[in-house]
Each structure stands twice: as C-alpha cells, then as structure tokens.
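In: got a sequence here, can you model it:
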Amino acid sequence: MQPEVKARAVELVRAIGAWPSGERDAAMARVGALGLEPALVDQAGPLRPGGTEAALEVVDAQYGGILADAASVLVVCRQWVRRADGTVVAGGTTVDVRLSRAHPRWTVTALHPAAPGAPAAAPGEAARRVLAAGPAIELPPAAAADVRSGEVHTSVLEALLELARKHRLAVSVVRSGHPLKVFGTDRPSDHPRGRAVDVWRIDGHAVVDPATPRQLVESVMRAAAAAGSYNVGGPLLLSGGTAGQFFSDATHRDHVHMGFRT
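Out: Presented below is the predicted three-dimensional model:
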C-alpha cells in the first residue's frame, strides 16, 4: 500500500471541490499551491458546480489501479453547494484521479469525473429495491445515479440485494468514475459496461483496515461468488470456486470487487 498516492489525489479533489464564500474561481491558485498543474481544474467537470461556497466530504479513496510508477485513485465524494439565493444543494461525484511517480511527491496527470447519464424513465424492480435499501446498501452519489440510469445489469443489483440480506454494504463504485480498461492493460473493465460493483466497507468495517476480521471479508467474497459473480477480487486470495473466480492483487487490497458476465 502507498498511502501517499491516495493522499495526493484526495488533497487535489478537496482543493477543487470545496471553497469558502466567494472563492470558487480561485481553484487554480489552490491547485497550484499544491505543486500541481492549475489547468487540471478544467478537467474537474461536476466537481465544480456553480455556487457561492461548497463543502466536500470524501467518502472513500479507492485504488482504480496501482503500478510501480502510475496509479488511478477513485475519489468518492459528497458535496454541498450554496447557491446565490442561499439554498444548499446536495450532490457529489466520483473522480478517477490519474497519477505518476515523481520526486518528491507523486503528481497528478489527469482527472476523469463520473458521467452517470440521465435517469431512466422507468427503473427496473431490482434498481428500485437497491435505491430503497437504505443503510443495508449505501450508495454514494455517482453510484446511485448509475443505478437510476438503468445502465447497471440486473445481475449486479440482485447480487447486492442478496448480500444485503446478511450484511450492510457500503458501495464505492458501480459503473461511472472507474477506468474504462483494467488499469495497466488493454482489457475492458466490467464496470463501465454496468457489470461490476465494488464494496469498500462491510458491516461498518473498512475492507482495507487490518483490524477487519478476515472471516467477514471472506464470507462476502464467497457469497458474491454464490450470487453469480465470475470474478471476485479482494485482499484475500481464496481457494475453491471455478478456475480464476477468486483473485487478489495490490489494486484490490482496499475493496471487494464483484464482476458479472451479463
């Protein structure tokens, strides 16, 4: 694990997505003060809605990929923006922050904010149930918008509902805000196709926390496989299952990944 990589991504997202009254347009100066390229602000998209001031909460910072000299950090956030008329609007997004190794600190090379798409006219039954699942299935803003869009496969939604019968699941990423390809490869990721979901916290325990019981993470990974996931990743390399069904690598030490074929 390289915590400095996540810290670098998070400080940039905070510098762009939160500002005191009247200082929205000072984002480039704030980014420059971090030793990063001010023009990154132009890539922030939904992280910079109009408003007189904004507060931002980082829900989770998850690896989208980590290599020796390059990384993707998915910064999942909620945001509250005060408009000129005084009303406060709640929102948020997920930003795929791309970084490269540099001295003395990693540097940010690009931002790819989530683009969930418009809500479907009539969400399916599984989507409605997931959206109504409340504390059993916690969805950050971009993930909730993905479900509302109708672009998430029913297999993913039904698996979440099945796992939520026994566990409280905090979702980090579903479809948008994730790299289009498996990081460092040319293989398409299941996420942008609406065929995968990542869970970063189970029953109040962060997957990345060394104090989280191994049995808890293992039980969810095996339950995901039983619910139809052909590709279950996490911090544990489990035995059993079909060939290649379980995997573990540096990218998946901080979440449980569930991928589906259809």
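In: C-alpha from now on. contacts and neighbour counts both.
Out: Will do.
In: show me where the stretch 151-262 of the chain has helices.
Out: Taking DSSP state H, counting those that start in this stretch, the helices of the stretch 151-262 of the chain run over residues 154-163, 214-226.
In: pretty sure Asn16 sits in a helix.
Out: Rather than Asn, residue 16 is Ile. Yes - checked against DSSP: H, G, I helix; E, B strand; the rest coil, Ile16 lies within a helix.
In: excluding sequence neighbours, find me the nearest residue to it.
Out: Closest residue to Ile16 apart from its sequence neighbours, by Cα to Cα, 6 or more residues apart in numbering: Ala27 at 5.4 Å.
In: so that neighbour lies in a strand, does it not?
Out: No - under three-state DSSP, Ala27 sits outside any strand and is assigned helix.
In: for it, give its distance to Leu40.
Out: Separation of Ala27 from Leu40 (Cα to Cα, to the nearest Å) stands at 10 Å.
In: so these two - more neighbours on which side?
Out: Taking neighbours as other Cα atoms under 10 Å, Ala27 and Leu40 compare with Ala27 leading, 23 against 18.
In: surely the more buried one and Val41 touch.
Out: Yes - Ala27 sits in contact with Val41 when judged by Cα atoms under 8 Å, with a separation of 6.8 Å.
In: what touches both of those two?
Out: Here Ala27 and Val41 have Ile16 as joint contacts, going by Cα atoms under 8 Å, 6 or more residues apart in numbering.
In: for comparison, sequence B:
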Amino acid sequence: MSSRWRRLATLLALTLIALTLWELLSWPGNDPGRGAVGEPTPEASASASPTASPTSTEPPTATAEAGPPTTALPPTTVWRPGPGEPQAEIKQTATAFIETAGTWIGAVGAAATLRSKGVGPDVAATATALEAPDAVSSTVRVIYPQYGGVTADRAAVMVLFEQQLQTAQGATTIRQMALDVRLTQVAGGSWQAEEIRPLTSLGSSVPLSEAAQAVLAEPRLELSAPARLDVSSGRMDDRLLRVLLGLAENWVLTVQVMHTGHIQTVYPTERVSNHAVGRAVDIRAVDRQPVIDPATSREMLIELAARAGELGATEVGAPFDLNGDRSGFFTDVVHQDHLHVGITPGKQPATR
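Out: Take a look at the predicted model:
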C-alpha cells in the first residue's frame, strides 16, 4: 500500500474514533449538570420543595394550577423592615401571617392554608377576610404594617396590603385591604399571631360634604383604598377633612388608614379611639418620605405637626413631642412609624 493510501486510512480511522467519542459524551445520562436520566440535581430538588410557616417571613410561592389557560399571578412578596423600625420582629410576624394566609391555589382559601401550616383552627378562622367568592388562587404584597399598639407581651399591627385574586377562568382582580392583626409573645420571646380582628364600618353612606368631595379629588392626598372608602361613605368628620386639605397645600400626604382596618380602641385600654368615630387619620409618609425613615427631615415633620394643630387638630401623635406634659402633641413607641392627626370635640387645638 502506498504511503498516500496509508495516510488516508489513518485519517479515516481517527475520524471514526472522534465521532464515537462525541456520541458517547452527548448521551443525556452523561450530562455533568444532571444525575441519572430524569433525575434532578440536588439544587433542583431543594427548589421544588419550598417550606413556610405563619411565623416565618418566607411565605409559600404560588405555582401554576392545572385547568384552563390562565395568566400566572405574581408571587407573594415578603415584607422587609426598612431603617428605623422599632421591634421589627413584631411586624415581620404580622406580615408573615398575612402573606401565608393570602397565598393559595386551587380554591383552598386563607383559613385552610393556615391550618395546613399548623395554625390552630380558631386562629385560622379569623383570616377569612382574605377569601373571596369564585377565587381559586391568591397572592399578596404588603404595602406597610403600622403599629396600633404595643405592650411588653402583646401587640396590634395594622397591615395594609394588596391582594391579587384569580378565578378559574383566568380573570384577575386586585384589591387593597387593611387588617388589624393581634399578636402575643410566647415562651422564648418570639411573637405569634393570635387573630385578625373583624373589619368594622362607619355605617351606611350619606351624601358627601364639600370637604369630602375635595379630599377625594385632591391629588396631594394619597389615600389608601380603605381610607378612600371611609371618605366616600360621607361619615368622616368634616373638621378632620379640612385639616387634611390645609396640610395638602404644603405637603403630599400618604394616608395609611382612617377607620377601616384601624384598631377601634386606644390600645391597650377600652377607650374608644377617634378613628372609630371618623375623627382621626394616620399618615405614613410626607412628600413620599416614610415617617419611620431616619433620613426623613425631622424639621419637615415638626413643621407639619405644628401646622396640624394650627388647623384645628386637638391631638397629634408623632415620633417626637412638641409640648411636653401638656395635652395635644404626644409620642410613644407606636407613633414612631406614622403621624396621627385627630380631633376630639370640646378640646383645644394642639399648641406648642
């Protein structure tokens, strides 16, 4: 055989060897990123089995449901405390309870979801406000959890959140709610949600006053949906609404709650709150800067609080006290995350 043919034979043999090796390496079972054929990697197994508990800050993530084609809901987001939050673990426990109760598929509902996470039936039953007729899946996004009251071993947190619901036909709706979550401290110092208080109402709607119409139309008053519902009922006190309109001349106010979703008493007493009778409002941000954030101008908040008194507010709760032992302005741990503005008939406006 000539040297030319020997070279061609050698080249052909090498080519056959290379093709055989390529096929072997390309076989699915030999993929270094997989185990045996059809077997997920350890990382994939872990991600396929999410866990959550109602006292954890990690709620379960909704997955797609079998049935008619639908648009998947966005996953439930987990609320994280920002700068300046006092006793943040209390708020994290309250928001985790809402996040867990509001994350379900297959028409399971909030109460059954909580029971599946080990929550007692009596506690779980208080979460039915997060259920809705015809809804087969739900996710939530907490907007802000505001303190309603704190003692050494008990607390109330008013959680404002958005809930996205989906029907079996794929129709989605978004609603915004504020719920009063009660908590207690358990052995070891951790906190546990014990109930969601039932929603209350100011009563049937009445014709709107000029002040109510002006508040609803004022773009510098950013009302939560529960607060807008209260003003739309016509039953919020006009004196309070005029204070809000006066403040809106100088600042953009983000309103957390008025009546709906607010604790109805002055925690921990049984004394009726001005919120319960439509005479108080809680403001969580000024010019879109959170009241709780240490970076928010203290001078601006002081100026606003003083102006509220000038406009007729008889009580102004804030992260600071402008008049010491005198009535009017006040502060405590509950009012580090918002400005409370209220009116009590017969009392003098707050003054420095």
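In: so what number do they get for TM-score?
Out: Overlay of the two chains. TM-score (TM-score structural alignment, normalised by the length of the first structure): 0.90; 258 aligned residues with a Cα RMSD of 2.1 Å.
In: out of the helices of the stretch 151-262 of the first structure, which is closest to Gly117 of the first structure?
Out: helix 154-163 (17.4 Å; Cα to Cα).
In: average distance between that closest one and the second structure?
Out: Superposing on the second structure and averaging over aligned pairs (mean Cα distance after the TM-score superposition for the first structure), helix 154-163 of the first structure comes out at 1.1 Å.
In: relative to the second structure, which residues correspond to that helix?
Out: Aligning helix 154-163 of the first structure against the second structure (TM-score structural alignment) gives residues 238-247.
In: residues in contact with that stretch?
Out: The contact list for stretch 238-247 of the second structure, computed with Cα under 8 Å, 6+ apart, reads 209, 211-212, 214-215, 218, 221, 279-280, 304, 307-308, 311-313, 341-343.
In: so what's the residue nearest to Ile16 of the first structure up against?
Out: By Cα under 8 Å, 6+ apart, the contact list for Ala27 of the first structure reads 15-16, 19, 38, 41.
In: among those, which pair sits farthest apart?
Out: For these, the farthest-apart pair by Cα to Cα is Trp19 and Pro38; their separation is 15.5 Å.
In: ranges for the strands of the first structure?
Out: For the first structure, the strands defined by DSSP state E occupy 53-66, 70-82, 88-100, 107-113, 137-138, 169-173, 196-202, 205-206, 231-233, 246-247, 256-259.
In: which strands and helices sit next to the fourth one?
Out: If you count contacts as 3 or more Cα pairs under 8 Å, 6 or more residues apart in numbering; DSSP states H and E, strand 107-113 of the first structure packs onto helix 3-17, strand 88-100.
In: that strand against the second structure, how far on average?
Out: After superposition onto the second structure, strand 107-113 of the first structure sits on average 1.7 Å from its aligned residues (mean Cα distance after the TM-score superposition for the first structure).
In: one more: the longest one?
Out: Averaged over the aligned pairs, strand 53-66 of the first structure sits 1.2 Å from the second structure after superposition, using mean Cα distance after the TM-score superposition for the first structure.
In: identify the residue range in the second structure corresponding to that strand.
Out: With TM-score structural alignment as the criterion, strand 53-66 of the first structure aligns to 137-150.
In: same deal with the third one?
Out: On the second structure, the counterpart of strand 88-100 of the first structure by TM-score structural alignment is residues 172-184.
In: what's the matching stretch in contact with?
Out: With Cα under 8 Å, 6+ apart as the criterion, stretch 172-184 of the second structure contacts 90, 94, 148, 153-166, 191-199, 224-226, 257, 260-263.
In: recalculate using a threshold of 6 Å.
Out: Stretch 172-184 of the second structure has contacts (Cα atoms under 6 Å, 6 or more residues apart in numbering) with 153-166, 191-197, 225, 261.
In: which members of those residues are classed as buried?
Out: Neighbour-count burial (16 or more other Cα atoms under 10 Å) is assigned, among those, to 154-166, 191-197, 225, 261.
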